[in-house]
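Student: the following block contains a protein sequence and its predicted model.
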Amino acid sequence: MANHGIIILCAILWLFDSANTPVKCSNNKTDSLALLSFKAAIDDDPRGALNSWNESVDFCSWKGILCGSRHHTRVVSINMMSQGLVGYLSPHIALGLSKNKLSGTISPFVGNLKRLVLLSLANCGLQGEIPQVLVHLQSLELINLDENSLTGAIPPGLYNISTFSIFSVRSNQLRGTIPRDLGFSFPKSRHLDLGDNQFSGVLPASLSNASMLEIINLSDSIGNLSSDLSYLSVGRNEVHGSIPSDIENLVGLTRLIISDNNLEGPISFAFGKLTRLQELYLDTNRFANLLPSSLGNLSLLNHIYLQKNNIHGSTPQSLSNCTNLLTLDLSHNNLIDSIPQEILMISTISISFNLAYTHLQGFIPNFLSSCASLQWLHLEANSLDGEIPRQLNELRGLQDLDLSRNKLSGPIPRFLSELLLVNLNLSFNRLQGEVPMLGVFQNRTAVSVDGNNELCGGIADLKLPPCSSQNSKKKYVPTVLKVLIPMVAALVICFTLSVYFCLFVCRRRRRSRDTLSSMPSFEGQFLRLSYADLLKATNGFSEANLIGAGRHGSVYKGILDDGQTLVAVKVLSLHVKGASKSFISECNTLRVVRHRNLLKLLSICQSTDFQGSDFKALVYKYMSNGSLEKCLHQNRQQQGGQDEKTSNLTMIQRLNIAIDIASVLEYLHCGTDSSIVHGDLKPSNILLDDDMTAHVGDFGLAKVMSSISSEFPTHDGSSTGIKGTIGYVPPEYGMSTIVSPQGDVYGYGILLLEMFTNVRTTDDYVLKEHTGLNNYVNSALPNAVMEIVDPLILSEIQGERTMKRDCMNSVLSIGVACSMESPNDRMSITNVVNQLCKIRTTYLLPS
């Protein structure tokens, strides 16, 4: 710097090592070493201005150096003006001017300090724009311009300085967009703060490349976002404080996710203005106090997640106005009192109702039964007492029930064995008496009754003591009845014996007539098998031969008298409502259809057992490889709290199975005189034989229709609720009793997506984040498909040609096209068969 004077006011000197990292030492020692470094960089000092700079002399007495007593002998000024110095400004001298009253604009002169490493001008009252000349400071590692009144855009060249570890311009009035390649421009950045400005646009995906980032702040004013914004998610971050009140300006929101943060305080903003909101996720925060009454204004709400907060007290009465609510989760809060009546007035909750871990007391209310289509009810870990109310029997769609860790008493109701439960937890209560042995109680992995010391019986795997006359059912009989009961019993026995034979004969005659009138004619094409034959074939319908159970019956493996024919015997549970109707429906359907991929019916048995009770069974050809459900999900194991999603099906096997199933649907819908709707397409109803050929079974909900139409056909069904399995039932079935071939196409689409992703329709994150398997897959199309496919397929096609990976993309696109919300938008089943066959041909081409 020949013939130039230097003056730096209000300076703080820094000492750097060879890596330009600040060295910690005492303040005056730091200043002394920094000044000596400055002296060493000067090549020529013609006037001897630096002669006084002697290491053995106090630097505050050096010529041109001014120290301030207020700063304990720190250097506050270096004045070398007009001394004719020649050389370089040492990098050990740095600008630290924060928290001063400089005002004005940033001087363009700063741009001449080409070797400057740190520039701090925070909270100095500066205005105007950031000078363009700062882009010349290519050695900058820190820039801090926080808390000023700077305007305009950040010079683009500043984003190209790759040496930054700290870049902070928080709390100004800066505008513009954040560059898309910011993450690549700042690879060493540890601290990036652009918050509290007026930036617009999208957050750059390249930020994921800045792997050294420790602190990032990009906050804008949420209220300034577009009122047309429909989806806002800031979940799974470390956001703290309270919800900004101006979020109420986003009146177009249909989905709001603020889960998994550190937000606290009352939920106080005006929810009532977000009238289009359908999904609200506030779970896993620190919200406290009562829920706002404005929640009741959100009549379109489908899903509310408020679990894992500190909400206490009663819920607002207005919540009952949420007449479209499907899911409500208030678990892990402090409701303390009984189950709020305001919640129980919402009869539309059909997916999930969770009040676990909320300190509830009192009885389980009867009016829970108003949610007739509810699938998932969790009330565990409370202080509920009394008996399990019989009214829960009306929850015919219930699949998961958890009443564990309460104070419930009395017997286990028999109706629980009639529900379609796949998971039942009654553990750690005070239940008494005999455990049922039907329905869900036949599966040890699906039921838990641990911690109920007065239970007995049940299947052997439960390892409960056998029931005796004393512990199977406790009887509390008044003294007077102890005398009357034996007398009345004797009279009843005599009367019963006198008429039993007559009634038995009449009943057998009537049953013979009924059989002839209701039994479909199969023209002698089946084996003739009696109750005794089936009893022998299944070893007395033993539990060891049980291979499956459903709502209307149980399926047993059997071997006929010839010692070679393996069969699957479906025994109807005639005490269950709808079982006889299911039997007739299946017979009527299978009487008129023939297809290689239909489960082959070998015989029908309609008779009486050895006690004179009605007995009905369907006998099928045994499928050695079990159900598609088993092949897809049998290896899902809990490891560290996570499901291990694996299967044993290759890509080509899945394609073959998918084509087999689609071929059956095409035949049912278009290949007979009448259109036949299966009505319950799901993995457990697809059976696989020795060579993995798929066979569609279980026609208990099938409908034979008189005509085929691309529009909704009329149907005079008498059902008052959804028929089928939740997750595979099309949305239109929830609003009408009309069924159609397009409904089967929807179920097939969901089934196809499940086959190739190995994700169940009931997986929590699918419901929570995407409201369905089809939306989950659709959000990954077309670029993120490899992130959601079954890991087995991923390993199979890894490294293969792009064409094979495109096959995967095409299959999932078909699944989404089949499961469109509107029936008329769904792909035709004939087109599905043709497209899948083309995909299979392409996939088999040599690499």
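Tutor: That came in fine, so what should we check first? Numbers count the residues shown, from 1 in each chain.
Student: from here on, just use CA atoms for contacts and neighbour counts.
Tutor: Noted.
Student: hmm, residue 265 is touching residue 311, no?
Tutor: No - Residue 265 lies out of contact with residue 311 (C-alpha atoms under 8 Å); the separation is 9.8 Å.
Student: looking at the two, which one has more neighbours?
Tutor: residue 311 (25 against 15; other C-alpha atoms under 10 Å).
Student: you'd agree the more buried one is up against residue 329?
Tutor: No - using C-alpha under 8 Å, residue 311 is not in contact with residue 329; the gap is 12.0 Å.
Student: picking up where we left off before, who touches both of residue 265 and residue 311?
Tutor: Counting by C-alpha atoms under 8 Å, 6 or more residues apart in numbering, the contacts common to residue 265 and residue 311 are 287-289.
Student: compare those residues and tell me which has the most neighbours.
Tutor: Of the shared contacts of residue 265 and residue 311, with other C-alpha under 10 Å as the count, residue 287 tops at 26 neighbours.
Student: one step back: so which of the shared contacts of residue 265 and residue 311 is the closest to residue 833?
Tutor: Checking the shared contacts of residue 265 and residue 311 against residue 833 with C-alpha to C-alpha, the nearest one is residue 287 at 51.7 Å.
Student: need the longest helix for this protein.
Tutor: helix 479-518 (DSSP state H).
Student: buried sites along it?
Tutor: Across helix 479-518, burial judged by 16 or more other C-alpha atoms under 10 Å covers residue 511.
Student: next structured bit after it?
Tutor: Where DSSP states H and E defines the elements, the next helix or strand beyond helix 479-518 is helix 531-537.
Student: which positions within the helix or strand following that following helix qualify as buried?
Tutor: Heading C-terminal from helix 531-537, the first helix or strand you meet, by DSSP H and E, is strand 546-549. Neighbour counts over strand 546-549 (16+ other C-alpha under 10 Å) mark 546, 548-549 as buried.
Student: need the contact partners of strand 546-549.
Tutor: Outside strand 546-549, the residues touching it (C-alpha under 8 Å, 6+ apart) are 439, 554-557.
Student: in TSV: the residues you listed, plus distance to residue 652.
Tutor: As requested, the contacts of strand 546-549 are exported to TSV (distance: C-alpha to C-alpha, whole Å):
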residue	distance to residue 652
439	35
554	32
555	30
556	30
557	29
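Student: second one coming, line it up with the first:
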Amino acid sequence: MALLSFKDGITSDPLGALSSWNHTLHFCNWNGITCGRRHQRVTVLNLSGQNLVGTLSPAISNLTFLREIHLQENSFNGQISQDIGRLFRLRYLNMSHNSLGGEIPSNLSTHCRDLQIINLGYNELIGKIPIQLSTLPKLFSLYLGPNLLTGSIPPQLGNVSALIYLFLGGNRLVRHIPDDLARISHLKWIVLSENLLSGTVPSSVYNNLSFLETFAVAVNQLHGTLPPSIGFSLPNLQYLLLGFNQFTGHIPNSLSNVSSLEWLGMSGNQFSGPVPENIGWGKNLLIFDLSYNYLGLGRADDLKFITSLTNCSNLNQLTIQRNHFGGLFPNSIANLSTHLEYLAIGRNQISGSIPSQIGNLINLKALGIYFTFITGSIPTSIGMLQNLQRLYMGNNSLSGKIPYNIGNITQLTALDLGSNNLQGSIPLSLANCTKLLTLRLSQNNLRGTIPKQIIGLSSLSIALYLSGNFFTGSLPSEVGNLKLLELLDVSQNKLSGEIPSTLANCNSMRELYMLGNAFRGNVLSVFTTLTSIEVLDLSDNNFSGTISKYLEGFKFLQYLNLSFNNFEGEVPKQGVFGNASAISVVGNDNLCGGIPELMLPACPVLAKGRRGKAHVSRVIILVASAVVCLIFLLCVPASLYWIRKSKKKPSSLSSMDGRHLKVSYAELFKATDGFSSANLIGTGSYGSVYKGILSRIENVVAVKVLNLHLRGASKSFIAECNALRNIRHRNLVKIITSCSSIDFGGNDFKALVLEFMPNGSLEKWLHSKLDGQHQLGSLNFIKRLNIAIDIASAVDYLHHHCHTPIAHCDLKPSNIFLDEDMNAHVGDFGLAKFYPRIIQSSSEDQSSTTGLKGTIGYIAPGNNFINFRHPVYSQ
């Protein structure tokens, strides 16, 4: 009756596991049932891995002779009945890998004194760990994670002297690791990873648990250092997992003596200093992960420890990226185990070239050599890595051609060779890589046409980056094969011709960048089917025609740039066109209408009849005459502007337009090496600016950290966020994101992440004489004129073309920043003010006086007299 009641709780039995549970057979012969010989009573219930769906009937507690319950790997839901505590003969309880909820029965300890194994992991259990479990005298294995358990780890667990395996990972446990656990002298496993534990690891854990084989506390909030003697006090360690905490200090040399060590995971901490040279002496290492720390001293011998890893014949993973390792790329890497599948050494100060024998690592699945000082060519032996799925070699100084035999790596899903000095053409052999999801070849010196075999690679579904090269010709019609592609970037090349109509097939496209080419024709009709588009940048081309109203209905479109083309006619007003900060149409002289914030002329109303025609004719003649005069008057500065504009390089952050990146204090702390003084590039009224490398976008950024102890700093932060979040112009410093959080000490923290300007401020160029290799103070007339035009363009945009006009209020040379091409960008909007547009009334000469704002003791020449007739200052 108890078993049939259990069966009644099952709502789905896809494998027919309970088909034999009927009255035609004795219950001892039912599938999954074992009975004792003496009393013919049920002793084992084993239905593991049967894909059963349903709830657990409380009637199971009537099987009083039950010793083992195996119900793992099913889909049971509901709660575990407290009645299960009546099974006083129970020794083994495994209900893991289900969807059970509720709390852990607290009365398991009342009668189940023989319980040896409890496994309730991989469920959705809530509540606290019952203290009563500490009274089970024979319990040697306790698996309670992952679940949704809360509270702290009961110190009373230290009373379970028989405990060998303790698995509490993947919960929401808080507070510290109890020192009492060290009293369980025979513990072999302590797994506490992925919780919210804080504090330090008790020293007694390191000193008293000599049988410990697995110590896993990764992904918590722990801090402290490792004891120098850890390798001697824990000689049986096989798994040491400390990743993503806040540990500091050096890696103890004594770890080299742990011959049993198989997995060393220390990533995402703040470890520093050298790595022990003989770390691989034990030969058993499988996974070696030291990434995202501060290891290395930037010296030539930093990577000497890799030689010892060549002894580890079963090494599967070597990841040391994002540290401070220096020296030459070690040739010994090519001698590592052929079992190696994952190798990542990027984001270090490594130089030299990639060893030609890299092809020896024939089982590699992922290879990351990025953001280093590596030079030379890509070895042709790379083509031997036919198991490679992800290859990242971007942001180095690699040169030469892309090896043709790279097409032999047919398992590739991601290939990044961007931001190097690669030359030649795209090898047609890449068409063999029919599993490619993302391809980045941007920011190189590649030439020729874009091969139709590559741009037609239908597997590309994430991103195709070809920007910043010298590609010529037209965009192949095979682009229409990219039906699943989300991002296409062909900007800043020398492409020409009309956009193929087949682009309309790419209806999964979310971002499309075509700026800075010579495309022509009436293009907007191609995009009627791209309803998922979020970012569309067609600027700096020769496109023509009218702006179709159907773009108003694109509900996902967040940013549209049609500037510097030949579009004409009326600008729509709905959808994205209703937000002046989300569109740009400047440089199209024949556009009219649109929302008032665009400051475009009103569209002419065509009158009927001859009088209307005659009137239109007179208007055309007058306009034509005016245009001729303007062309004559403006040809010289316009020529200078266009010559300079044609030489501009694409922004490395262009791909971030329209996105909102979220960063934490910890990420900014790592990006700036702990806000190191070595990365300090400037100070201001309310804080300091640091140079850093933000890992997720892999670009150099400027991090402006507010000193919140200063009066007005918080207000300045809010003002700058409000000003920068809705404006976009090529002569404004771009904001990438902001961070409002708390630091490691629990203090408020606010910072802005901005585009990095390599040439610093205009102040330094005007008043300093020497800065490293740059001879400052030597701006000739043309450079000064260009900078003045840039600043004027930015101010004109702020005053006339924003949704709400903005007054900078602190415009001065130290707030003008110069990029690598000496283009000027206006920054520091901490004192910016917003002004609603006010239609001028009665008196044009009416003015008002406002208090001067800006840097104390500084008024830029020409600013002491302000024309208050301008609408921005009319208040």
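Tutor: Everything's here; your move. All of these numbers come straight from a predicted model, not from anything done at the bench.
Student: may I have the TM-score of the superposed chains?
Tutor: The TM-score (TM-score structural alignment, normalised by the length of structure 1) is 0.34; 330 aligned residues with a C-alpha RMSD of 5.0 Å.
Student: that older thread, can you tell me which of the shared contacts of residue 265 and residue 311 of structure 1 are in strands?
Tutor: Using DSSP state E, the subset of these located in strands is 287-289.
Student: with distance to residue 764 of structure 1 as added columns, please give those residues in TSV.
Tutor: Output for these, formatted as TSV (distance: C-alpha to C-alpha, whole Å):
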residue	distance to residue 764 of structure 1
287	23
288	25
289	27
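Student: from those, pick the one nearest residue 656 of structure 1.
Tutor: Nearest to residue 656 of structure 1 among these: residue 287, at 51.2 Å, using C-alpha to C-alpha.
Student: check whether that closest one really touches residue 240, as I assumed.
Tutor: No - when contacts are counted by C-alpha under 8 Å, residue 287 of structure 1 is not listed as touching residue 240 (10.9 Å).
Student: mutual contacts of those two, please.
Tutor: Listed as contacting both residue 287 of structure 1 and residue 240 by C-alpha under 8 Å, 6+ apart are 263-264.
Student: name the element residue 767 of structure 1 belongs to?
Tutor: Using DSSP H and E, residue 767 of structure 1 falls in helix 764-770.
Student: any buried residues in the helix or strand that comes right after that helix, and which?
Tutor: Downstream of helix 764-770 of structure 1, the next assigned helix or strand under DSSP H and E is helix 773-778. Residues 773-778 are the ones in helix 773-778 of structure 1 that count as buried (16+ other C-alpha under 10 Å).
Student: show me what helix 773-778 of structure 1 is packed up against.
Tutor: Other elements packing on helix 773-778 of structure 1 under the criterion 3 or more C-alpha pairs under 8 Å, 6 or more residues apart in numbering; DSSP states H and E are helix 741-757, helix 764-770, helix 802-818.
Student: which positions within the second one qualify as buried?
Tutor: So the one you mean is helix 764-770 of structure 1. Neighbour-count burial for helix 764-770 of structure 1 [16+ other C-alpha under 10 Å]: 766-768.
Student: mind giving me the packing neighbours of that helix?
Tutor: helix 773-778.
Student: try 10 Å this time
Tutor: Helix 764-770 of structure 1 is packed against strand 279-281, strand 303-305, helix 773-778, with contacts defined by 3 or more C-alpha pairs under 10 Å, 6 or more residues apart in numbering; DSSP states H and E.
Student: for the first one, same thing?
Tutor: Under the contact definition 3+ C-alpha pairs under 10 Å, 6+ apart, helix 741-757 of structure 1 sits against helix 628-633, helix 651-670, strand 675-677, helix 773-778, helix 791-797, helix 802-818, helix 829-843.
Student: out of these, which one sits most buried?
Tutor: strand 675-677 (a mean of 25; mean count of other C-alpha atoms under 10 Å).
Student: okay if I get the buried residues of helix 773-778 of structure 1 as a markdown table plus distance to residue 168 of structure 1?
Tutor: Output for the buried residues of helix 773-778 of structure 1, formatted as a markdown table (distance: C-alpha to C-alpha, whole Å):
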| residue | distance to residue 168 of structure 1 |
| --- | --- |
| 773 | 42 |
| 774 | 42 |
| 775 | 39 |
| 776 | 37 |
| 777 | 39 |
| 778 | 38 |
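Student: now, the most widely separated pair of those?
Tutor: Farthest pair in those, by C-alpha to C-alpha: 773 and 778, 8.5 Å.
Student: find residues that contact each of these two.
Tutor: Common contacts of residue 773 of structure 1 and residue 778 (C-alpha atoms under 10 Å, 6 or more residues apart in numbering): 815-816.
Student: what packs against the helix or strand harbouring residue 784 of structure 2?
Tutor: Per DSSP H and E: residue 784 of structure 2 is located in helix 781-796. Secondary-structure packing of helix 781-796 of structure 2 (3+ C-alpha pairs under 10 Å, 6+ apart): helix 609-646, strand 806-807, strand 816-818, strand 824-826.
Student: nearest to residue 763 of structure 2, of the ones you listed?
Tutor: So among those, strand 816-818 is nearest, using C-alpha to C-alpha, at 7.6 Å.
Student: mind telling me what element residue 231 of structure 2 is part of?
Tutor: Using DSSP H and E, residue 231 of structure 2 sits within helix 230-233.
Student: and the next helix or strand past that helix?
Tutor: strand 239-241.
Student: which elements pack onto the next helix or strand after that next one?
Tutor: Next helix or strand after strand 239-241 of structure 2 toward the C-terminus (DSSP H and E): strand 246-249. With contacts defined as 3+ C-alpha pairs under 10 Å, 6+ apart, strand 246-249 of structure 2 has these neighbours: strand 196-200, strand 221-224, strand 270-273, strand 294-295.
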